[in-house]
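Colleague: next come a sequence and a model predicted from it.
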Amino acid sequence: MTALGKLFRTTAFKLSLIYLIVFVLFAGFVLGYVAFNARELLLDQVRSTIAAETSGLAEQYRLGGIRRLIVSVDRRIRRPGASLYLVTTFAGERLAGNIGDLPADALDEAGTRVIEYSLATESEERRVNGRALAQVYVLPGGFRLLVGRDLEEQDRLRDVMRRAIGLSVGLITLLAVVGGWFITRRVLKRVDDMTASAQTIMAGDIAGRLPVAGTGDELDRLAQNLNTMLDRIGELMSGLKEVSDNIAHDLKTPLTRLRNRAEEALRTARTPEQYAQALEGTIEESDNLIRIFNALLMIARLEAGGGTRETMTDFDAAEVARSVADLYEPLAEEAGMPMIIDVQDHLPVHGSRELLSQAMANLVDNALKYAAPAGGALPSADVGSAGAGPGAASGATPAAGAQLSVTACRRGDRIELVVADRGMGIPDGEREHVLERFVRLEGARSRPGFGLGLSLAAAVARLHGGKLRLEDNQPGLRAVIELPLKAAA
């Protein structure tokens, strides 16, 4: 397709053409309306002048008869100008005036109308023909008085305005065509650049982005939104690759143990008790795998939002925080970590009570698992825990007397649900990293867990329009779920 043909097929060109047609029609209508009204104004002035002169000459006739009228007409025709006069008898005999020939029926009826005329001159060669606006007045005695004005000036003005309108419309059309072509070409160039970038991205360069001109117009906003979408797609692809790598790494151990238990049972088991023991171990490893996949499915559903938002309701987050704290308080005491509970009343949020409870439970479970004092380490009460809690940074065990706190409070138009411990915490540079799926720091790989708890908690927070923050508790870790406060109805 040629460049011109491509131009004609663009939406920008079609819109410019429609705009041009509408604008030219409107401009032509406005200019024509102005010209028509200007000419009518001039004609109204001519009519007023003719009426005044007719009235004056009729008064001369009333005062002095036909002779005085003829004298007045002869005096007026000597003045230069476009005025026309004619006095005739009832039979049409010319008595005075500067009009030579008229149409035969021009004086039959009184009134104002446009007539064709010729001036009375001494030479036939010098005869002047023209158009005039004239008023015929019937005097007492049957005499006819015609007073008129030549329309040459008005006709000339009409022609000038017609030419001006035609020239103006032509210039407007030319400027609109040139401007439309320039604007369309400019838009097309940007669209072509965006198309070329998109083709490059589709060819495999996922790091490529659409060009942004910086003008802030619709194309810039479109490019920015598409670039944001591409960034998100890139993050998802990177996350998918990382998850795949982590699955291959973290599922290898339970799958290997599962196979080894089955193989060992086949090789060594002889009695029913030995077979039963081997099967119990196999079932335990299978349950761990099922829990991992269930956690992955839940995170995927939360991130997609599929079917979850429709089931959200209004509830009190304070009740959720208290119920989770009450559930884990005996376990914390058993692990040597006295729990401090500080929950404000009435913290309304809109969301899923079950999911928020799951997220809070994961945070408390992580704190118990990785910040428990020596000899008090607690087995996980939530199989979806992240395995990247406070103690996961170095694998060190905190000193005895470590404590755990669960707080819930209002911060302006936000709600904060906080689980804090006095363990070794997580290095600042790793806090964003541990929110990803299957991420477990080196010191935590020897402990129970799969690296999914924090990822699940972060997904729940995002689903509720909030976020999960990991902060330094000096020492230890503060895990903060920040949610928007439900406004009062």
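Modeller: Okay, I see it.
Colleague: please count neighbours and contacts with C-alpha atoms only from this point.
Modeller: Fine.
Colleague: burial count for residue 209?
Modeller: Neighbours of residue 209 under the rule other Cα atoms under 10 Å: 19.
Colleague: now the one 3 residues further on
Modeller: Residues contacting residue 212 under the criterion other Cα under 10 Å number 18.
Colleague: mind checking the SS state of it?
Modeller: coil (DSSP: H, G, I helix; E, B strand; the rest coil).
Colleague: below is structure B, check it against A:
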Amino acid sequence: MTLPPLLRSASFRLTLIYILLFGSSAALLLGFLYWATAGTLSDQVDAIIEADIKGLAEQYEQRGTPGVAAIISERVRKDPGGRTVYLLTDPLRRPLVGNLSKWPTVAPDASGWIEFELQDRDAPDGEVYLARARPFVLLGGLNLLVGREVRELVRTRDMAINAVIWGSAITLALALAGGIAMSRSTTRRIEAINQTSREIADGALDRRIPTLGTDDEFDRLAIQLNEMLDRNQSLMEGLRHVTDNIAHDLRTPLSRLRQTLESLDENGLSKTGRTTRIDRAIAEADGLLSVFNALLRITQIEAGGRRENFATIDIGELLRDVAELYEPVAEEKNLSFSLRCDETTGIEGDRDLLFQAIGNLADNAVKYAPPGGSVTMHAADRTVTVSDTGPGIPEEAFGEVFLRFHRLETARSTPGSGLGLSLVEAVANLHNGEVKLEDNCPGLKAILTVG
């Protein structure tokens, strides 16, 4: 027989363990209360009987048999209900005085106490009740039996036992009900995660795990999983975007490469022409290889595979090296090139990657600044800023330009692969930093901050 899903759940099994532990604790507590209550009352009864025996024994020593008999008779007279049991017999246990007609036939226990039944002669139904007594042998061989009826003690014991039974049953029932409710709640939360996972597996990548706003462990888990799903969806969309752009941007150079190679079979082609076309094909192939190498490098950076090359770097010194490389290019284009290094902080990073990232920013600035414009490079603390006076980028496109192969329509005619800013962003993330763009009015300002 297959159990219902709720009974097969891990949360229900944990609930059963909790019920057993809680029920055992409650039973022990109630058992202790029973022992403390019934045991105390029983000890009180025994103490009263012991004191009564001791008093009668002393009276016997002082006043003899007639004195003890008189005392017992007086006490029996004052207690017509028979709450106290007295019996004085001769050595043969023949009754002399007391409220019992004969000596009980029950043998004493190991402690010398006997418990026997008596019938209430005053009750209409002749109720039978229990008495507890202790025999004592007086000097001269007389037998003295002193005891008390323990109906109240028995009732108290029964009440305590019922309280233990009912208390344990109610405790277990409440614990079971609470456990089932808790298990259902937990199962519902887990099933919501499973349902969302199935929907995502079926292709609904935009589905997310619902939260209740309780900030409990399930909500925190759902938030973490949703953040992971957001990241995965972003990566999938980025992959689709990269695939589309690769197909779009590499189709033209591949077509040119094919045409160039096919043209090598033309009849009458001179050796110089053939060499020229071969060089053109090699250049196209090199361009394609550079694109794939850039992609590979970005992937390696995003995977964190370059941290073994980290060392202490001076940002100001690094910026001066980049400026030394691009200043002649800017001068050839008739651009005003300026460099300013304020006090900088040494950082832990990969010098080659940071050099390439800053170089990409400088290359873009020099590439897009018009003749007569300016390019400014500035370093301060852990931040590098590269500004130009070119056409800039619309503010709404600031986020898009960091996507791989993304190029604005106005930049399609300019050489490039659309991977420069993607690499800059990957390097910034590797160094626990960020890169952001601002309007330079006119032009663009790129700000790279490293951790």
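Modeller: Everything's here; your move. Computed from a predicted model, the values in this text were never measured in an experiment.
Colleague: now the nearest residue in space to residue 246 of structure 2 that is not next to it in sequence: how far from residue 391 of structure 2?
Modeller: Nearest residue to residue 246 of structure 2, sequence neighbours excluded (Cα to Cα, 6 or more residues apart in numbering): residue 405, at 7.2 Å. To residue 391 of structure 2, residue 405 of structure 2 is 20 Å away according to Cα to Cα, to the nearest Å.
Colleague: correct me, but the residue nearest to residue 246 of structure 2 touches residue 418?
Modeller: Yes. Using Cα atoms under 8 Å, residue 405 of structure 2 is in contact with residue 418, at 4.0 Å.
Colleague: who has more neighbours out of those two?
Modeller: Counted by other Cα under 10 Å, residue 405 of structure 2 and residue 418 do not tie: residue 405 has more neighbours, with 24 against 21.
Colleague: so what corresponds to that one in structure 1?
Modeller: Here residue 405 of structure 2 is matched to residue 438 in structure 1, going by TM-score structural alignment.
Colleague: surely that match is in contact with residue 449?
Modeller: No. Taking Cα under 8 Å as the definition, residue 438 of structure 1 is not a contact partner of residue 449, at 9.5 Å.
Colleague: how far off centre is stretch 327-342 of structure 2?
Modeller: Put simply, stretch 327-342 of structure 2 sits 55 Å off its chain's centre (Cα atoms, centre = their mean, to the nearest Å).
Colleague: for that stretch, which positions count as buried?
Modeller: For stretch 327-342 of structure 2, burial by neighbour count (16 or more other Cα atoms under 10 Å) applies to 327, 329-330, 333, 335-337, 341.
Colleague: stretch 93-100 of structure 2 too?
Modeller: Buried, per 16+ other Cα under 10 Å, within stretch 93-100 of structure 2: 93, 95-100.
Colleague: list of residues touching that stretch?
Modeller: 69, 72-73, 76, 82, 85-90, 101-103, 142-143 (Cα atoms under 8 Å, 6 or more residues apart in numbering).
Colleague: what do you get for stretch 288-295 of structure 2?
Modeller: So stretch 288-295 of structure 2 is in contact with 250, 253, 417, 419, 423, going by Cα under 8 Å, 6+ apart.
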